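J.: using only what follows, build the 3D model:
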Amino acid sequence: MRKIGILGGTFNPPHIGHLIMANEICDLFDLDEVRLMPTAIPPHKQLADTATAEQRLKMIELAVMDSDKLVSSAEEVNFGGVSYTVNTMQRLIEKEPDSEFYFIIGGDMVDSLHTWYRIDDLMEMVQFVGVGRPGTERKTTYPIQYANTPLIDVSSTLLRMKYAAGNTTAYLLPSAVDHYIRKEGLYGTSKDN
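T.: All right, here's what the predicted structure looks like:
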């Protein structure tokens, strides 16, 4: 049985915090791979100053291109529409019945699990792995395995603000992703020719 980690999110843009979390969980739980899976349309967030789903997927592909165990997944982008985790996991389990899925969430998501669509059904499908994030309590009544990973206080919101203000983003995200953002003129950058 293959052990597959799923790290979903908007990845607007993906950054080192995402990569470190995915890599640490892959190692700690001895997973075969961790798939970074951007939402097509997230149910919990309104995306302002956003890249398209296809651009966010491309940034993930660039972010993980040098990794053997971190991979991009177009599952939700290709399916389209609002991305509810329970529906995505039903599709993946049908496609890959010989895989065991570990769904990785940050502390902010642990705190709000009770609001997730069909959370009780989802709990039967996957093993949730919660990681800490600065400013979160990681409190829930649901059965979550917790992992201690290095806490990196960087967010996609911070990066979008830095790009819009013309501030440095060096070392906060992979250089290939930074190059793509500037080439595409995302987040208030001037489009490179």
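J.: use CA for all of it now, contacts and neighbours both
T.: OK.
J.: could you point out the longest helix of the protein?
T.: Ranked by residue count and defined by DSSP state H, the top helix of the chain is helix 16-28.
J.: next, the buried residues of stretch 172-188.
T.: Buried residues in stretch 172-188, counted by 16 or more other CA atoms under 10 Å: 172-174, 177-178, 180-182, 184-188.
J.: which parts of this protein are strands?
T.: Counting by DSSP state E, the chain has strands at residues 2-9, 33-38, 70-72, 99-106, 127-131, 145-147.
J.: buried deepest among these, which one?
T.: strand 33-38 (a mean of 25; mean count of other CA atoms under 10 Å).
J.: same for that one, what does it pack against?
T.: Using 3 or more CA pairs under 8 Å, 6 or more residues apart in numbering; DSSP states H and E as the contact test, the elements touching strand 33-38 are strand 2-9, helix 16-28, helix 53-63, strand 70-72, helix 75-79.
J.: residues making contact with that strand?
T.: 3-11, 22-23, 26, 53, 56-57, 60, 69-77 (CA atoms under 8 Å, 6 or more residues apart in numbering).
J.: for the comparison step, fold the sequence that follows:
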Amino acid sequence: MAIELLTPFTKVELEQEPKDTNRRQVGILGGNFNPVHQAHLVIADQVRQQLGLDEVLLLPEYLPPHVDKKETIDEKHRVKMLSLAISDNPDLHLDRTELDRKGVSYTYDTMKALTTANPDVDYYFIIGADMVDYLPKWHRIDELLQLVQFVGVQRPKYKVGTSYPIIWVDVPLMDISSSMIRRAIKEGKKPHYLLPQPVLDYIEKEGLYR
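T.: Reported below is the predicted structural model:
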């Protein structure tokens, strides 16, 4: 029995204008990806399909402003796991902008660099409902809103609602987190099906999160 993952929008809080076919439409899903898991991939793929984007870039942070540095493993492992996770999807790509820049990964700095380097691209920055409440605290949020269109996706246990201009996209709810996976591995459990098998194989091979 086939399962249809594509679902209609929960709501759209912006009037959508016809897209300029001369401009590329690119989604961005940022995160620590420590490790990348199935919810990350479903969100990226579903947003791309539902909004008709040309591609989605997965953007690993170098030093997240809100995450304890001690909990973030070396970037080489996070990059490798991301590469393994998206190797079979030609519409998802890795972007190293924040890793190459180093320092604290502020979204404004990243999007300023990307929009300056790619003036013919419209960017859609994807965030989970759990991050929406924090938008007023984001670094230079008012200027950031001039650079990107935010796209919000539902997350279990979080209510959605904000005065910021956000396109809400409905995706299958998956209550999976990287911390859940790290905890399971530390306890000697195997989180099968919560992340791609090649990623789990790499974690076991490298002895990560133990």
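J.: drop the TM-score for these two in here.
T.: The TM-score (TM-score structural alignment, normalised by the length of the first structure) is 0.95; 188 aligned residues with a CA RMSD of 1.0 Å.
J.: so where in the second structure does the longest helix of the first structure end up aligned?
T.: For helix 16-28 of the first structure, the aligned range in the second structure is residues 38-50, judged by TM-score structural alignment.
J.: now that stretch on the first structure. Mean distance?
T.: By mean CA distance after the TM-score superposition for the first structure, the fitted stretch 38-50 of the second structure averages 0.2 Å away from its aligned residues in the first structure.
J.: pull out the buried positions in that stretch.
T.: 38, 39, 40, 41, 42, 43, 44, 45, 46, 47, 48.
J.: for these, which one is nearest residue 62 of the second structure?
T.: Top of the list for closeness to residue 62 of the second structure, among the buried residues of stretch 38-50 of the second structure and by CA to CA, is residue 40 at 17.6 Å.
J.: quick one: residue 108 of the second structure and residue 140 touch, right?
T.: Yes. With contact defined as CA atoms under 8 Å, residue 108 of the second structure counts as touching residue 140 (6.5 Å).
J.: which one of those two is surrounded by more residues?
T.: Neighbour totals were compared for residue 108 of the second structure and residue 140, and residue 108 leads with 19 against 14 (other CA atoms under 10 Å).
J.: contact partners for the more buried one?
T.: 139, 140, 141, 143, 144.
J.: of the residues you listed, which stay in contact in the first structure?
T.: Shared contacts between this structure and the first structure among the contacts of residue 108 of the second structure (both residues aligned by TM-score structural alignment, their matches' CA atoms under 8 Å) comprise 139, 140, 141, 143, 144.
J.: mind putting the helices and strands packed on strand 33-38 of the first structure in TSV, distance to residue 141 of the first structure included?
T.: Listed next are these as TSV, based on distance: least, CA to CA, whole Å:
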stretch	distance to residue 141 of the first structure
strand 2-9	21
helix 16-28	22
helix 53-63	32
strand 70-72	30
helix 75-79	28
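J.: wait, which of the ones you listed is closest to residue 168 of the first structure?
T.: With CA to CA as the criterion, residue 168 of the first structure lies closest to helix 16-28 of those, at 14.7 Å.
J.: who touches that closest one?
T.: 5, 7, 31-34, 36, 63-64, 69-70, 104, 131, 147, 149-155, 171-174.
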